[in-house]
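Engineer: The sequence and its predicted three-dimensional model are supplied below.
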Amino acid sequence: MDTSKILLIAVVLTACSVIFQVIGLALPNWIHADVPPSKLYSGLWKACLEVEGRDSTCKDLTNPTDWLKAVRVMSILGLLALLVSSIAVALKQFIMKEQKPILFVAIAAAFAGAVFILISIAVYAAKINDINTGEIFKFHFAFAFCILAMLEGLGGGVLMLIEMMK
């Protein structure tokens, strides 16, 4: 039996979405502020300060606000859902080729993961924009990686839907 190229692309997209979400969650680079002579980087778990001529120092965000806790939870749920989708579509493509229900699981998990990540991105952006009255903070690369993870999860879900309708 021949393997579906559409599902193969969906496997790659969902796997990349998991990798991008892990990068986005792990790194303290969701926002960046450059106020000479110092730079501030912050993410979901840590904030780092880099002063010119000194080593950078990072501190854990130990008492996060409720909205930051919600962003963390939604981001982690998005990661877990994308991981389930990635595993399910890989199983469908390579091992359980005749099992249609596994594709339903993969599709649902891909779209759920994208929605969870969308919620986390929207809440974080809204709250940072409320705080950022002087236009000091700019969104940075880890934030962009989470957006990419969401878009790749959506793309993988759409490709799986197309495959299911064949």
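Structural biologist: It's in.
Engineer: going forward, measure contacts between C-alpha atoms and count neighbours the same way
Structural biologist: Noted.
Engineer: what about the longest helix in the chain?
Structural biologist: Longest helix in the chain, counting residues (DSSP state H): helix 101-131.
Engineer: Follow the chain on from that one and name the next helix or strand.
Structural biologist: strand 137-139 (DSSP states H and E).
Engineer: what does that next one rub up against?
Structural biologist: By Cα atoms under 8 Å, 6 or more residues apart in numbering, the surrounding residues in contact with strand 137-139 are 30-34, 128.
Engineer: here's the one I want to compare it with:
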Amino acid sequence: MWRRHDETSPDIVEKYKWKSGEKLTISTCVKCYHTAIQRGPYCDFNTSDKSRTPETELPTVPEYFGFRSEEARIIANKNILSSWSSLTVFALSSSLIRPTRLVPSRSNMGFNPVLLGGVVALGLGNMFHIIGLATPEWIKVGKVTVGLFEGCLDDDCVTIEDKPDWLKACQAMAILGMLLGLMAVALATFMFVKSLKNNDSPKSLGLLTLLAAILSLIFILICVILYAVEIKDLHTGPDFGYSFALSIVGAILILLGGTLSLGGSR
């Protein structure tokens, strides 16, 4: 520990002079008990004293200030004690202060683009599937278009009354797929809103969202495959319409959204 002293000592003036002044202010750095005076840019030693030169030998602390050895030792001990006390207080205060994180953690980032992508994909997937479910153009045979619930000739549409079992199964699978897709988009939206408030989105919610998306995909695909197989057996050469395609695209987007939601959960 170094400590600066500013003192005047008349008996020192006789040996050591300032270069540019008659008044001598002794600026020194004292280390522990009896360190030599640090010679810096402050003063110039008068070399008339041939017994010691400023470059090779400097006066000791007690000799420089005119102290007896015991006095110098007591003062040095006080200085050391004071320095250690200050250092201890600083260390204790530093340990009580929690350091500020310079790099924000992932949980404090707020906006989560991965979760947003999941919400968008799930929303689009559900929208496409609902449009496909509601519109009467799963197949086209000439001017006739048929969906899951009604058939149309030009602009005249009628509800399908006599439903075979396979069509009832398709309707049930499509509706279950829609409900599970809506559940997935609701969970993903909840996680995204929570992330905007700088809160973590539990991994369990992400897993639940993905599970709902997978089940939605499975039910929609069962409906699509069953419908395609049965229609091929009933009619030769029907063309599949946009409603059929929208349900397939919707199922794929729902699965993608569920995967992104799991990836965006923390």
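Structural biologist: Great, that's in hand. Model, not experiment: these values are computed from the prediction.
Engineer: on that earlier part again, narrow the contacts of strand 137-139 of structure 1 to those that are buried.
Structural biologist: For those, burial is judged from neighbour counts taken by 16 or more other Cα atoms under 10 Å, and it is met by 30-33.
Engineer: picking that back up, could I get the buried residue list for the longest helix of structure 1?
Structural biologist: Neighbour counts over helix 101-131 of structure 1 (16+ other Cα under 10 Å) mark 102-121, 123-125 as buried.
Engineer: Same question for stretch 237-247 of structure 2.
Structural biologist: Those buried within stretch 237-247 of structure 2 under the rule 16+ other Cα under 10 Å are 238, 240-247.
Engineer: Now distance to residue 133 of structure 2 too, for those residues, in a markdown table please.
Structural biologist: Converted to a markdown table, those look like this (distance: Cα to Cα, whole Å):
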| residue | distance to residue 133 of structure 2 |
| --- | --- |
| 238 | 18 |
| 240 | 14 |
| 241 | 12 |
| 242 | 11 |
| 243 | 7 |
| 244 | 8 |
| 245 | 11 |
| 246 | 9 |
| 247 | 7 |
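Engineer: Excluding covalently adjacent residues, which one is nearest to residue 214 of structure 2?
Structural biologist: Closest residue to residue 214 of structure 2 apart from its sequence neighbours, by Cα to Cα, 6 or more residues apart in numbering: residue 255 at 5.9 Å.
Engineer: quick one: the helix or strand that contains that neighbour aligns where in structure 1?
Structural biologist: Of the helices and strands defined by DSSP H and E, residue 255 of structure 2 is found in helix 242-264. Helix 242-264 of structure 2 lines up with residues 141-163 of structure 1 when matched by TM-score structural alignment.
Engineer: Tell me roughly how far that stretch lies from structure 2 on average.
Structural biologist: Stretch 141-163 of structure 1 differs from its equivalent in structure 2 by a mean of 1.2 Å after superposition (mean Cα distance after the TM-score superposition for structure 1).
Engineer: go on, stretch 102-119 of structure 1?
Structural biologist: Stretch 102-119 of structure 1 differs from its equivalent in structure 2 by a mean of 1.0 Å after superposition (mean Cα distance after the TM-score superposition for structure 1).
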